[in-house]
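Engineer: what would the 3D arrangement of this be:
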Amino acid sequence: MSLDPSVEAALDSGQIKRFDLIRFDLPGKSVGYHRGGRLYTYNGLVYYPNRWLQTGGMNSALGVAVTTRTIVFSNVPTANPDDAIATLESYEYQNAPVIIAHLAGDPVTDQVLGILASSIYEIDQVSYQKGAAGENGERTLTISIDLQPPGRSARGATLVKRSPAEQNFDNSANDTSLEYVAVNAQWPLEWGQRQG
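Structural biologist: This is a model prediction of the structure:
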């Protein structure tokens, strides 16, 4: 991937500001977060502030394990009804796409110059840690979300396809190779020579 010329110029000058964004495309809802202090709009999506604690390093292993990443959010629950992370369990979040983007910006004007890097993941699993009780007895949660690479990049290593839709996405829209996967184990197989 080549960088936008304005991003390259900013990098060469050494004067750059980085904006970290994360977008969740949950079933029926897209929601974004960033590490700034106020609402931020990028490409038509409003990104909520101050919740995304850790961008998470990538973890990998030998063998058939895939590269994963864990991200951490805080301050759950929240009063904002549009905050999907606060009500994540109400969505079918398993395998939902997650895009982590790092934008380059002008440090004086905060103008976005372009994209430094962007990674696409899927939600693998979610875990919750309880915080201390406040004055009114309520507790907040910290959410850790484990991500894994989507599609062929992950399952090429594990040799697993999860659905015909993913097979069509990775190969061809007309691919029907997984059409009978759920029932083929029940079909009798003939071995050896047939008696004529």
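Engineer: okay, CA-based contacts and neighbour counts for the rest of this
Structural biologist: Noted.
Engineer: would you map the helices across this protein?
Structural biologist: Here the chain has its helices, by DSSP state H, at 5-13, 151-158, 164-170.
Engineer: between helix 151-158 and the biggest strand by length in the chain, find me the angle.
Structural biologist: If you go by DSSP state E, the chain has its longest strand at strand 112-133. Calculated by axes from the mean of the first three to the mean of the last three CA atoms, to 10 degrees, strand 112-133 forms an angle of 60 degrees with helix 151-158.
Engineer: which other residues reach strand 112-133?
Structural biologist: Contact with strand 112-133 is made by 3-4, 6-7, 93-106, 139-150, as judged by CA atoms under 8 Å, 6 or more residues apart in numbering.
Engineer: ok so, going back, any chance of the helices of the chain in JSON lines, plus mean neighbour count and distance to residue 184?
Structural biologist: Converted to JSON lines, those look like this (neighbours: other CA atoms under 10 Å; distance: least, CA to CA, whole Å):
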{"stretch": "helix 5-13", "mean neighbour count": "14", "distance to residue 184": "52"}
{"stretch": "helix 151-158", "mean neighbour count": "15", "distance to residue 184": "21"}
{"stretch": "helix 164-170", "mean neighbour count": "16", "distance to residue 184": "14"}
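Engineer: buried stuff in the longest strand of the chain?
Structural biologist: 112, 113, 114, 115, 116, 121, 122, 123, 124, 126 (16 or more other CA atoms under 10 Å).
Engineer: one more to put side by side:
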Amino acid sequence: MSVSLDPAVEALVDAGQFVLLELVRIDLFGKGAVPPKTVGYHRGGRPFTFNGLTYLPNRWLAPGAFTASVGPAPTKRTIAFSYAPTVNADDAIAKIRTYNYLNAPVIITNLAGDPATDQVAGILTSIIYKIYAVRFPRGAADKDGNRSLTVEIDLVPPGRSTRGSTLIKISPADQNFDNHATETSLEYVATNATITEEWGQRSG
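Structural biologist: Down below sits the predicted model:
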């Protein structure tokens, strides 16, 4: 599938001179009384608004790289955030444990900007993922006893057809996405180890 770039972005790419602004958008699911929330982050020094969403600064530490291995495990990308406490009520990373974050959609977008004017020309790349796992590592203590607090988020592509065979069932919605809107062949996968289910056509 080919994707056409915005002419302004294409002109910057052809000229070989452009700056990148990386954005990450996370659509977190609600949990109990906590409603769902869409948040955005970038690695600049001040809030940045794009397509109606304000991306918060100074939280997203590293964009991460892809890792993969031989076997059924999906290719993963790990991104890191600062997990230091904050009083910002809109900073969901600071309280991500209060949300149902597993399988939440994440979109990482690279914007191309004009280095001469510092203006955004348009989108260079935009990739969608799902949250696969979240970890909360603590750094070693420094001489004053302080530790760095971070949150590492593992991302995977959103569909089995993209991830490859993982030998796991994500959801009926994933099955529908990969096959057909009315696909139900995996409806009983979660129970077939303990409950006898009939598959296929009956003989009589």
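Engineer: drop the TM-score for these two in here.
Structural biologist: Overlay of the two chains. TM-score (TM-score structural alignment, normalised by the length of structure 1): 0.85; 191 aligned residues with a CA RMSD of 2.6 Å.
Engineer: now the helices of structure 1 as TSV including distance to residue 76 of structure 1?
Structural biologist: Listed next are the helices of structure 1 as TSV, based on distance: least, CA to CA, whole Å:
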stretch	distance to residue 76 of structure 1
helix 5-13	36
helix 151-158	30
helix 164-170	32
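Engineer: so which of those gets nearest residue 68 of structure 1?
Structural biologist: Among the helices of structure 1, helix 151-158 comes nearest to residue 68 of structure 1, with 9.5 Å by CA to CA.
Engineer: next, the angle helix 5-13 makes with the longest strand of structure 1.
Structural biologist: With the same axes, to 10 degrees defining the directions, strand 112-133 of structure 1 sits at 70 degrees from helix 5-13.
Engineer: what's the spacing between strand 112-133 of structure 1 and its chain's center?
Structural biologist: For strand 112-133 of structure 1, the distance from its own C-alpha centre to the chain's C-alpha centre is 6 Å (CA atoms, centre = their mean, to the nearest Å).
Engineer: so how far is residue 20 of structure 2 from the equivalent of residue 111 of structure 1 over in structure 2?
Structural biologist: With the correspondence set by TM-score structural alignment, residue 111 of structure 1 lines up against residue 119 in structure 2. Plainly put, residue 119 of structure 2 is 11 Å away from residue 20 of structure 2 if you go by CA to CA, to the nearest Å.
Engineer: returning to what we had before: out of the contacts of strand 112-133 of structure 1, which sit inside strands?
Structural biologist: Among these, DSSP E puts 97-105, 139-148 in strands.
Engineer: buried ones among those?
Structural biologist: By neighbour count, with 16+ other CA under 10 Å, these hold 97-98, 100-105, 140-148 as buried.
Engineer: wait, which of the helices of structure 1 is closest to residue 70 of structure 1?
Structural biologist: helix 151-158 (15.7 Å).
Engineer: show residues contacting that closest one.
Structural biologist: Under CA under 8 Å, 6+ apart, the answer for helix 151-158 of structure 1 is 64, 65, 66, 67, 148, 161, 166, 170.
Engineer: count of residues packed around the first one?
Structural biologist: Other residues lying near residue 64 of structure 1 total 13 when counted by other CA atoms under 10 Å.
Engineer: ok, it - contacts?
Structural biologist: Taking CA under 8 Å, 6+ apart, one finds 157, 158 in contact with residue 64 of structure 1.
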